[in-house]
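Engineer: Take this sequence and fold it.
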Amino acid sequence: MSLTSAPAVRARAVLPGFRLTLGTTVLYLSIIVLIPIIALVLTGAGIGPARLWAIITAPRTLASLRITITAAAVATIINAAYGLLMAWVLVRYRFPGRRLLDALMDIPFALPTAVAGLSLTALYSANGWFGSVLEPLGLQVVYTLGGIVLAMSFTSIPFVVRAVQPVLEELDPALEQAAASLGSRGFTTFRRVIFPAIMPAWLGGVTTSFARSLGEFGAVVFIAGNLPFKTEIASLLAYIRLEEYDYEGAAAIALVLMVLALVLLFVSNMVQLRAARHGAVTA
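Structural biologist: Reported below is the predicted structural model:
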């Protein structure tokens, strides 16, 4: 019997069937993600528009949201530049200790955020290793907005590094060689060839970093000092409302943070999709 007339052999699936696999993943997603989100939305809806608006527009709530968004934005700007630079160094250079530095990038993922907050507070307090040098210069970090930015940057920097790093590793060197053959050098090659290729991944990492900073709690609560209208973040105010048995207030603040994160992720996905399409067209 010829090879062309041989019956096709059906490949054996490695994982269980589609229905079982899809059902398991949807069930897990519903229990872990969807049901808590729906419960929060229903709780917020049960408060009533007037009460919800009164909670959100209260001076203390507005101040905490302003502090949270401002600190998260500054931390994200820092991470956007530093994370891209760190990913570049880890991918493009070989030096002693590179593997150790690469492993250190995952410490914020593995370290409990409360431990991170305590460590940063100890380092940057007046008698800490760094604080004892900075405070005589008039640079106070602990119990200031700068401390909040520092804590948010620490916990969210891996999102940018780990998003950009694999894309840089898989980038075809022929693109840079072609640019060099056409007379492009240095920063021009990076701006016109490399960055457009990694921009969708970079935008995804930056957006995730911002969303992570918006909801940060453990690392910030120790270094911020939690002064109302000065260093009190929104997630901490929600926790305070829970301790006061003000469940409506806590739910309203949590709902605002969730909506901000969802809107941010939606915009990020749209920007990434447009950037990917633009890259495909130009390619």
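Engineer: okay, CA-based contacts and neighbour counts for the rest of this
Structural biologist: Will do.
Engineer: Identify the residues contacting the residue nearest in space to the middle of the chain.
Structural biologist: Using CA atoms, centre = their mean, the residue of the chain that lies closest to the mean C-alpha position is Ser209, 1.9 Å off. If you count contacts by CA atoms under 8 Å, 6 or more residues apart in numbering, Ser209 has them with 76, 79, 156-157, 159-160.
Engineer: Quickly name whichever of the residues you listed is closest to Ala110.
Structural biologist: For the contacts of Ser209, the closest approach to Ala110 (CA to CA) belongs to Ser156, at 12.1 Å.
Engineer: I figured the closest one was touching Gly215, is that so?
Structural biologist: No - between Ser156 and Gly215 there is no contact under CA atoms under 8 Å: 10.7 Å.
Engineer: Second chain to compare with the first, below:
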Amino acid sequence: MKAGVKGRSVLPGFGISMGFTVVYLSLIVIIPLAGIFIKTAGLSWGDFWDTVTNARVVAAYKVSFFTSFAAAAVNAVFGLLVAWVLVRYNFPGKRFIDGLVDLPFALPTAVAGISLTTIYSQHGWVGSLLEPLGIKVAYTPIGITIALMFIGLPFVVRTVQPVMQELDKEIEEASVMLGARRLTTFTKVIFPELLPPLITGFSLAFARGIGEYGSVVFISGNMPMKTEIAPLLIMSKLEQYDYKGATAIALVMLVISFALLLITNYLQWRSSRRMIKA
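Structural biologist: The predicted model follows:
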């Protein structure tokens, strides 16, 4: 065999499996997304611009993206803490808490929304305690952020936890033996290893929050210009048979979400390269 010529794979079936992969991704992902572009193309540029720059639509964009980003940022911090506790410590009820992390995956989003609204409303368990302090949670952006924190936490924990379990403790011990303090060991040895999966978990939680509907629609109050989210506005357009308007709003969300995911993937790639060079 000549140098530079790659031999055939030991495992057969690449052509068939690749074909199924392309067909499956096309049917489930590419074609539906292409349909958004095709449907929106039926609008003139003026109609499209008027639709996506309407004051109510812009306000819904701001609520959706701001609360999703805030919830993902909070989950990045506390998700890392939860993963740290589950990996590094043994305590009674550990398996129960570990299973509890996945509850938002299994729980219907509508049930989560109703439960959070009941707890954080003015007469709820938590809301009644916050009301005398002048803090209103339900039917405010704060309530939306809490709902998105609830559904986004597992994404951070489950992406960071496996990497944390594979960390070589001998490197940490060597750092301590060389005189490094605990904070220095964490920031210089441990955290660089956790940064790529942490960015991945953040981006997944952020992407899920942007499109979340069921758990948010109850606690948000759906007040236009204040707590109305973009997915709800899309549903309203569909109920009015304004399909082109709905796809126009969805197209803007798709483009912005894709751009943000590209940025987070780039940051993850940069952090991985730095870790390899180090």
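Engineer: Mind telling me what element the residue nearest to the centre of structure 1 is part of?
Structural biologist: Remark: Ser209 of structure 1 resides in helix 195-214, with elements defined by DSSP states H and E.
Engineer: thinking again about what came up before, looking at the contacts of Ser209 of structure 1, which two lie furthest apart in space?
Structural biologist: Pairwise distances among the contacts of Ser209 of structure 1 were taken by CA to CA; the largest, 10.4 Å, belongs to Thr76 and Phe159.
Engineer: higher neighbour count, these two?
Structural biologist: Comparing Thr76 of structure 1 with Phe159 by other CA atoms under 10 Å, the one with more neighbours is Thr76, at 28 against 25.
Engineer: Quick one: map that one onto structure 2.
Structural biologist: Residue mapping for Thr76 of structure 1 onto structure 2 gives Ala72, with TM-score structural alignment as the criterion.
Engineer: likewise Leu255 of structure 1?
Structural biologist: Under the alignment (TM-score structural alignment), Leu255 of structure 1 maps onto Leu251.
Engineer: Report the contact partners of the residue lying closest to that match once chain neighbours are set aside.
Structural biologist: For Leu251 of structure 2, the nearest residue in space outside its immediate sequence neighbours is Ile36; the separation is 6.4 Å by CA to CA, 6 or more residues apart in numbering. Ile36 of structure 2 makes contact with 247-248, 250-251, according to CA under 8 Å, 6+ apart.
Engineer: for the helix or strand harbouring Ala70 of structure 2, which positions count as buried?
Structural biologist: Mapping Ala70 of structure 2 onto the secondary structure by DSSP H and E places it in helix 55-88. Of the residues in helix 55-88 of structure 2, those buried by neighbour count under the rule 16 or more other CA atoms under 10 Å are 56-76, 78-80, 82-84, 86-87.
Engineer: following it, which helix or strand shows up next?
Structural biologist: Immediately after helix 55-88 of structure 2, counting by DSSP H and E, sits helix 94-100.
Engineer: Structure 2: which residue goes with Asp102 of structure 1?
Structural biologist: Looks like Asp102 of structure 1 aligns to Asp98 there (TM-score structural alignment).
Engineer: Surely that match and Leu86 touch.
Structural biologist: Yes - the pair formed by Asp98 of structure 2 and Leu86 meets the contact definition of CA under 8 Å, at 6.9 Å.
Engineer: Which residues are in contact with Asp50 of structure 2?
Structural biologist: Listed by CA under 8 Å, 6+ apart, the contact set of Asp50 of structure 2 is empty.
Engineer: quick one: the corresponding residue of structure 1 for it and Leu62 of structure 1, what's the gap?
Structural biologist: Residue correspondence, TM-score structural alignment: Asp50 of structure 2 in this structure matches Ala54 in structure 1. When distance is defined by CA to CA, to the nearest Å, Ala54 of structure 1 is 11 Å away from Leu62 of structure 1.
Engineer: same question, Thr76 of structure 1
Structural biologist: Look at Thr76 of structure 1 and Leu62 of structure 1: by CA to CA, they are 21 Å apart.
Engineer: Please apply the same query to Arg98 of structure 1.
Structural biologist: Arg98 of structure 1 sits at a distance of 44 Å from Leu62 of structure 1 (criterion: CA to CA).
Engineer: That concludes my questions; thank you for your assistance.
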